[in-house]
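here is the input, now give the coordinates:
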Amino acid sequence: MASLHKSIEIDALAQVAYHQWLQYEEFSEFMDNVQEVRRIDDTHLHWRGVIAGKPIEWVTEVVEHVPGRRIVWRNSEAADTHGVIMFEPLNMGRTRMTLDIEYQPESLEEKIGDVLGIVEANLEDDLQNFKEFVESRGRYTGGPDPNSVSPA
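This next block holds a predicted model:
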């Protein structure tokens, strides 16, 4: 079992970062290996992407959701793959976003990528890209005003 723990500080309010993260359909705009994320229902997401040059698809389930603070998920098809993303408000309108993931590399390519640190580097890139995505907008994209409707 492999695990990763990464944090990044974002120059945006926690509410903005959190609500942008909920715009799952936009993940392909800042995650290099993700081609599409589609909402199946209130707790399930269908992902399409490329890992080690191979197209893959998977489904994740949100198993715990603390609005504005934390989202816990698991891969519905690989019980060993799960994670949590947390949003911690800091002073001066900043947010610390922390991502913890546990996963089991299965294929030879995934195992090699894990040993070489490719998975960790991709995660760091995705978080940096998310930071830039949020900071360049100043507010979250899409969806209703977070003060008027609970997120899905």
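
rest of the way, CA atoms for contacts and neighbours
Fine.

mind listing what the residue nearest to I40 when sequence neighbours are not counted touches?
Nearest-residue entry for I40: H46, 6.5 Å, with adjacent residues in sequence omitted and distances by Cα to Cα, 6 or more residues apart in numbering. Shown in contact with H46 (Cα atoms under 8 Å, 6 or more residues apart in numbering): 37-40, 57-60.

tell me the one of these nearest I101?
Of all the contacts of H46, I101 sits closest to T60, with 12.9 Å by Cα to Cα.

ok but the closest one is inside a strand, no?
Yes. Using DSSP: H, G, I helix; E, B strand; the rest coil, the assignment for T60 is a strand.

to compare against the first, here's another:
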Amino acid sequence: MHTVEETIEVAVPVSTAYNQWTQFKSFPRFMTVVKEVDQVRPALTTWTMAVGPVRREFQAEIVEQEPDSHVAWRTLGRHPAHRGEVTFRPTAADRTEVTVRIHIEPRGAVGMLSGVPRLAGRVLRDELRHFKAYIEGLGEATGAWRGTIRDGRVRPQEPKPHRSRVARWPVG
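Got it, this is the predicted structure:
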């Protein structure tokens, strides 16, 4: 197993970067290796990826997700076996550091290609540049999913305090 990590700064607020990242179906619009993403359930996605003539489909389970903080996943099944995490850190009011860390378990002939750290790192770096251009070009997210996932399970949202619309008179 080896780890690939890349970081990029994007010129949008952390909530904008995070919100767009949660729109998995939009990934084929800006990522060259991602051909299709299907959101089966909030914590389960099916990915179709292609590099040259090699095409692979796999499912990924989101194991941890915290709004404006991180998304962590692991693949299900045999190919390609990896787990990863993307983190979002505000660097200014309108800037965000996005870091993607992927742990790859090379298996078979395709796994041998993913086992070349420089190649995997270069692909990840290029895809993050595409994300940067995409989100900065839009200026705002095309959608958002603000739920929290722990151990692969969607957590109920915290109830918001009830605020009455009835004006309160100052107590004298």
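
so G84 of the second structure is in which element?
Assessed by DSSP states H and E, G84 of the second structure sits inside strand 81-92.

and what of I71 of the first structure?
I71 of the first structure is part of strand 70-75, with elements assigned from DSSP H and E.

which of the contacts of H46 of the first structure lies closest to W21 of the first structure?
Checking these one by one against W21 of the first structure (Cα to Cα), the nearest turns out to be V37, at 12.1 Å.

the closest one and Q23 touch, don't they?
No. Counting by Cα atoms under 8 Å, V37 of the first structure sits too far from Q23 to count as a contact (9.5 Å).

those two: who's more crowded?
Of the pair V37 of the first structure and Q23, V37 is the one with more neighbours under other Cα atoms under 10 Å, namely 20 against 17.

for the residue lying closest to the more buried one once chain neighbours are set aside, grab the count of nearby residues.
Excluding the flanking residues, the one nearest V37 of the first structure by Cα to Cα, 6+ apart is W47, at 4.6 Å. Neighbourhood size, W47 of the first structure [other Cα under 10 Å]: 20.

contact partners for W47 of the first structure?
So W47 of the first structure contacts 34-38, 57-60 (Cα under 8 Å, 6+ apart).

next one: it from S107 of the first structure, what distance?
Distance, W47 of the first structure to S107 of the first structure, using Cα to Cα, to the nearest Å: 18 Å.

try Q20 of the first structure
Plainly put, Q20 of the first structure is 32 Å away from S107 of the first structure if you go by Cα to Cα.

and if you look at Q15 of the first structure?
Separation of Q15 of the first structure from S107 of the first structure (Cα to Cα): 38 Å.

between those two, which has more neighbouring residues?
Counted by other Cα under 10 Å, Q15 of the first structure and S107 do not tie: Q15 has more neighbours, with 21 against 10.

aligned against the second structure, show me the partner of the more buried one.
Using TM-score structural alignment as the criterion, the counterpart of Q15 of the first structure in the second structure is S15.

contacts for the lengthiest helix in the second structure next, please.
If you go by DSSP state H, the second structure has its longest helix at helix 117-138. Outside of helix 117-138 of the second structure, the residues within contact range by Cα under 8 Å, 6+ apart are 2-12, 17, 20, 30-32, 113-114, 141.

please enumerate the helices of the second structure.
Using DSSP H, helices in the second structure cover 14-21, 27-30, 108-114, 117-138.
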